[in-house]
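>>> Following is a predicted model, sequence given first.
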Amino acid sequence: MKKENSGFNTINPATGKTIEHYEYMTDEAAKKAVENCHNAFLEWKLKSVEERAKVIKNIGKVLLKHKEEFKKLMTQEMGKLLKQGEQEIDLCAGICEYTAENASKMLADEERELPEGGKGIVSYDPIGVVYGIQPWNFPAYQAIRYSIASLMAGNGVLLKHAANVTGSALLLQKIYEEAGLPKHLFSVLIIDHDQSDKIIENELVRGVTLTGSEDAGKHVAKIAGGVLKKTVLELGSNDGYLVLSDADVQLAAKTCAKGRIYNNGETCVAAKRFIVVESVYDEFREAFFENMKGIKLGDPTKEDSDLGPMAREDLREKLIDQVKESMDNGAKIAVGGEVPEGEGFYYPSTVLEHVKPGQPAYDDELFGPVASLIKAKDDEDAMRIANDSRFGLGGGIFSKDEGKAMELAKKHFDTGMVFINSFGLAQPNMPFGGVKNSGYGREHGGFGIKEFVNAKAVMALNK
């Protein structure tokens, strides 16, 4: 049983001041939440897809109704720019709309003729309670991404959100229930890591999904594998963005700067390593520096701020250490790098040059507004460097020849997502996920809705 009064505070990263105090659930309360979710699932799974879709569609509407409240809370809890919080809620509402409108087609039974005569049906049945462990960087979207698909499929959903966005998790639960989702079908668990492992092992939990670091992914996969639970993992990355010899360099420089600092540089699928061919390197370098220097660091509630604070003090300290270690191994700061004095966990837009293997700026994920600039000999060398990573979530290619860029993306880029002449986050109708140490499984685009279902074979054989 958890000790009495064991809890934590949420902290406003722009000021360093406490927002709210939360108590961890007792072990018994957490176990009861799983049981309640399972019992709610037993009724929800019997609803038709059309009945579920009405509720899912209404969740999107209620999300928009609470947009102002939600975006302000996200900014308060993790430092997101208000305007980007608004974009996040719009995306979440779009996911609800897309899922509701396409669910009947995605979950429809499939009829198949059997080789020796008879009738076969493949049905996509919900499996039970799906447990999601989610990070803080997109407090609404990360939870929406897996939960809406799982609920639409007929499952129950548990959410362990990052502690620093606990208020956002509870607001989401309120919104779901206000929209008509049955009570207990979506439940927030305020628990620690040890309790979380017990939830994975609970026999009523049938699937586990995690978005987080590769170390967290390995831990969760090991626990889940030990009790034969399916997992979906969306982990970190150090996405390479290639600027090829025929790129529109000014477009590339502007877009790469935006891609690096979006969401305060704290995005799994953000542009992080900028790999530029020698023939356009100097031109790109100058333009990229100007764009990165022009980014205004400031209060995330102010309209003219381009970059807010990092979400937690320990995350800023880790980034500072990664930059220092990279410099100790030959990297140079070309832009930024000076931590401002005063309250809040701010870090400026920064560019590192002379980045090479053996440095965190090359090998690891820098989860903050630090760009790694790397020179390549030619287009082929640029692709080699991009793939020279243990990660494989996303990446980008800048080229005026879109057809060529598409072919390179399809045949040679070893990632789950590739953006051409742009940077991006997610689209409701396109798969989201990675390869290598960036995880496995897919969300969105009809793929996520079938991750936690039983593809059941029902056969009537001719005698």
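Sure thing, it's come through.
>>> Could you use CA atoms for every contact and neighbour count after this?
OK.
>>> immediately after the longest helix along the chain, which helix or strand?
Criterion DSSP state H: the longest helix present in the chain is helix 82-106. Heading C-terminal from helix 82-106, the first helix or strand you meet, by DSSP states H and E, is strand 110-113.
>>> Now do the helix or strand that that following strand is followed by: distance to the chain's middle.
Using DSSP H and E, the helix or strand that follows strand 110-113 towards the C-terminus is strand 118-126. Put simply, strand 118-126 sits 32 Å off its chain's centre (C-alpha atoms, centre = their mean, to the nearest Å).
>>> Now do strand 118-126: everything it contacts.
Residues outside strand 118-126 that contact it (C-alpha atoms under 8 Å, 6 or more residues apart in numbering) are 45, 107-114, 153-155, 450, 452-462.
>>> Can you check what angle separates that strand from helix 82-106?
160 degrees (axes from the mean of the first three to the mean of the last three C-alpha atoms, to 10 degrees).
>>> Please work out which residues outside the helix or strand that contains residue 36 touch it.
Element membership for residue 36, per DSSP H and E: helix 27-44. When contacts are defined by C-alpha under 8 Å, 6+ apart, helix 27-44 is touched by residues 1-2, 128-129, 154-158, 182-187, 189, 191, 195, 199, 204-205.
>>> try this one next to it:
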Amino acid sequence: MSDYAVTNPATGERVSDYPTATDAEIAAAINRSHAAFPEWRATSPADRAAGLRRVAELHRERRDELARIIVREMGKPLEAAVGEVDFAAEITEYYADHIDEITGDEPLAIQGEGTAVVRRAPLGVLFGIMPWNFPYYQVARFAAPNLAVGNTIVLKHAPQCPESAAAIAAMYRDAGLPEGAYENVYATNEQAADIVADPRVQGVSVTGSERAGAAVAEVAGRNLKKVALELGGSDPFIVLSADDLDAVVAAAVDARLDNNGQACNGAKRFIVVDDLYDAFLEKFAAAMEAAKVGDPLADDTVLGPLSSLAAAERLQAQIDRAVEQGATVVVGGTRDGAYVPGTVLTGVTPEMDAYREEFFGPVGAVYRVADEAEAVRLANDTPFGLGSYVFTTDAEQAQRVADQIEAGMVFINAVLADEAALPFGGVKRSGTSRELGLLAADEFVNKKVIRVGA
């Protein structure tokens, strides 16, 4: 039985199986991608942009079909699934629209006579290893900028996302990109390691767990390959002051429950100053408890199932361990199959596993702090450093706190504010690179200096 299968987490039904690639099929995919590189590199930026723009159009034309695929694959509520398809289209279109900026020469000021520029040249075949939590968005933010600069792509999607993987590959094919420009492979982990090591592959991008990132980086390092890592997060949501606490709580719930709580940059630790703590906890717990759990195809569902029964079991084990070690469950805390209700923990201390773990599901831990300084210390006391959220009515305080937070992203008085133009990435154990924005196109290029004398 293949590892690549669609198993609907809402019902437990194994819907379809996709055959794992043979070694010969993997070799053929790399051959096609390597052979396509000279042609794709030589394609004018305008024509590459036209191809990407057509891919974006196909996302929109097929949005309902694409959305229902990922509802089946990983339980995302339908409205959110449609939103993800639209965002993937926006990202792809963004790189088509900005292709001149990311491929044009960058003039340099020099002391001597003549001129100098930095010219960005593609590297060749890139290998992407993608996760299940955002099947279209994650692929778009890796593939679109790298295809724009002239690289070609071999992509291994998560084993539970074979149908969306095939749908993405079909869009790139139907958009008229040359054969081999985008290759989908249903590879095993062992085959993935061989792909990383293949001398024709010039770089690898991984979005996933720390374990996956470390394993791939080890192979890439042995083979002197550039590796981009987008890993986990335990993002702080800091509440320092509020004119409208209800609005802050609503933002906190949105930031925690997005994607059924399975977002790397979802708010996971809620750090609240003493004078707001009791009111915030009461309102936050009530709102988390009220979030409707149900059929991901239903219009009023807020929380569908987690991505799999195994994911729900892992999350339940984390909750149970936190309670055994002294934490308190305020609301929720008990799964029903793959469904986990909105859950709030308090009393988490540095001695507990939960203090440093990432809860990948609808679980939020609320902490009381005395002041701004303690809030910053607690926010930074984590092995992760992906995103963060600061809510305050004091603009100077907001900037002061933002400067001190050890994270790749800080959102002030805003949640779910990601855009195609905003670079995404973290520090510490959250990763080593940036995706989205113009910075994404600099990850896998040769920044070649061309110096012309007088």
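Perfect, thanks for sending it. All values reported here derive from a predicted model rather than from experimental measurement.
>>> if we can go back for a sec, in structure 2, point out the residues matching the following helix or strand past the helix holding residue 36 of structure 1.
Once helix 27-44 of structure 1 ends, the next helix or strand along the chain (criterion: DSSP H and E) is helix 49-65. Mapped onto structure 2 using TM-score structural alignment, helix 49-65 of structure 1 spans residues 45-61.
>>> Check the mean deviation of the matching stretch from structure 1.
Taking mean C-alpha distance after the TM-score superposition for structure 1, the mean distance separating stretch 45-61 of structure 2 from the aligned residues in structure 1 is 0.8 Å.
>>> in the stretch 351-454 of structure 2, which spans are helices?
Applying DSSP state H, counting those that start in this stretch to the stretch 351-454 of structure 2 gives helices spanning 372-380, 395-404.
>>> how about those helices in TSV, adding distance to residue 302 of structure 2?
Conversion of those to TSV gives the following (distance: least, C-alpha to C-alpha, whole Å):
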stretch	distance to residue 302 of structure 2
helix 372-380	27
helix 395-404	30
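>>> Next, the contact list for the aligned residue in structure 2 for residue 328 of structure 1, please.
Correspondence of residue 328 of structure 1 to structure 2, assessed by TM-score structural alignment: residue 324. By C-alpha under 8 Å, 6+ apart, residue 324 of structure 2 lies in contact with nothing.
>>> rerun at 10 Å
Counting by C-alpha atoms under 10 Å, 6 or more residues apart in numbering, residue 324 of structure 2 makes contact with 318, 352.
>>> Name all residues that make contact with the aligned residue in structure 1 for residue 240 of structure 2.
In structure 1, the residue paired with residue 240 of structure 2 is residue 244, using TM-score structural alignment. Residues near residue 244 of structure 1 by C-alpha under 10 Å, 6+ apart: 252, 275-281, 376, 378-380, 382-383, 397-401, 405.
>>> Which entries within those meet the buried criterion?
Neighbour-count burial (16 or more other C-alpha atoms under 10 Å) applied to those gives 252, 275-281, 376, 378-379, 382-383, 397-400, 405.
>>> Strands - which of those residues land there?
275-277, 376, 397-398 (DSSP state E).
>>> Relative to residue 57 of structure 1, which of these is nearest.
Ranked by distance to residue 57 of structure 1 (C-alpha to C-alpha), those are led by residue 397 at 35.2 Å.
>>> So what does the closest one match up with in structure 2?
By TM-score structural alignment, residue 397 of structure 1 lines up with residue 390 in structure 2.
>>> ok, now residue 233 of structure 1?
Aligned partner of residue 233 of structure 1 by TM-score structural alignment: residue 229.
>>> That match and residue 206 touch, don't they?
Yes. Judged on C-alpha atoms under 10 Å, residue 229 of structure 2 makes contact with residue 206 at a distance of 5.1 Å.
>>> In space, what's closest to the residue most central in space within structure 2 - neighbours in sequence excluded?
Nearest to the mean C-alpha position of structure 2, by C-alpha atoms, centre = their mean, lies residue 138 at 5.5 Å. Computed as C-alpha to C-alpha, 6 or more residues apart in numbering, the closest residue to residue 138 of structure 2 that is not its neighbour in sequence is residue 130, at 6.7 Å.
>>> With residue 171 of structure 2 instead?
Leaving aside its sequence neighbours, residue 171 of structure 2 sits nearest to residue 55 (C-alpha to C-alpha, 6+ apart; 5.8 Å).
>>> Quick check: the one you found vs residue 152 of structure 2, distance?
Residue 55 of structure 2 sits at a distance of 15 Å from residue 152 of structure 2 (criterion: C-alpha to C-alpha, to the nearest Å).
>>> Determine which stretch of the helices of the stretch 351-454 of structure 2 is the most buried.
Among the helices of the stretch 351-454 of structure 2, ranked by average contacts under mean count of other C-alpha atoms under 10 Å, first place goes to helix 372-380 (a mean of 18).
>>> Centre of the chain to that one, how far?
25 Å.
>>> according to the alignment, it goes to what range in structure 1?
Going by TM-score structural alignment: helix 372-380 of structure 2 matches residues 379-387.
>>> how close does the matching stretch sit to structure 2?
Counting by mean C-alpha distance after the TM-score superposition for structure 1, stretch 379-387 of structure 1 comes out at 0.8 Å.
>>> for residue 104 of structure 1, what are its contacts?
Here residue 104 of structure 1 is in contact with 48-50, 53, 152-153 (C-alpha under 10 Å, 6+ apart).
>>> Next one: residue 375 of structure 2 from residue 369 of structure 2, what distance?
The gap separating residue 375 of structure 2 from residue 369 of structure 2 is 6 Å, by C-alpha to C-alpha.
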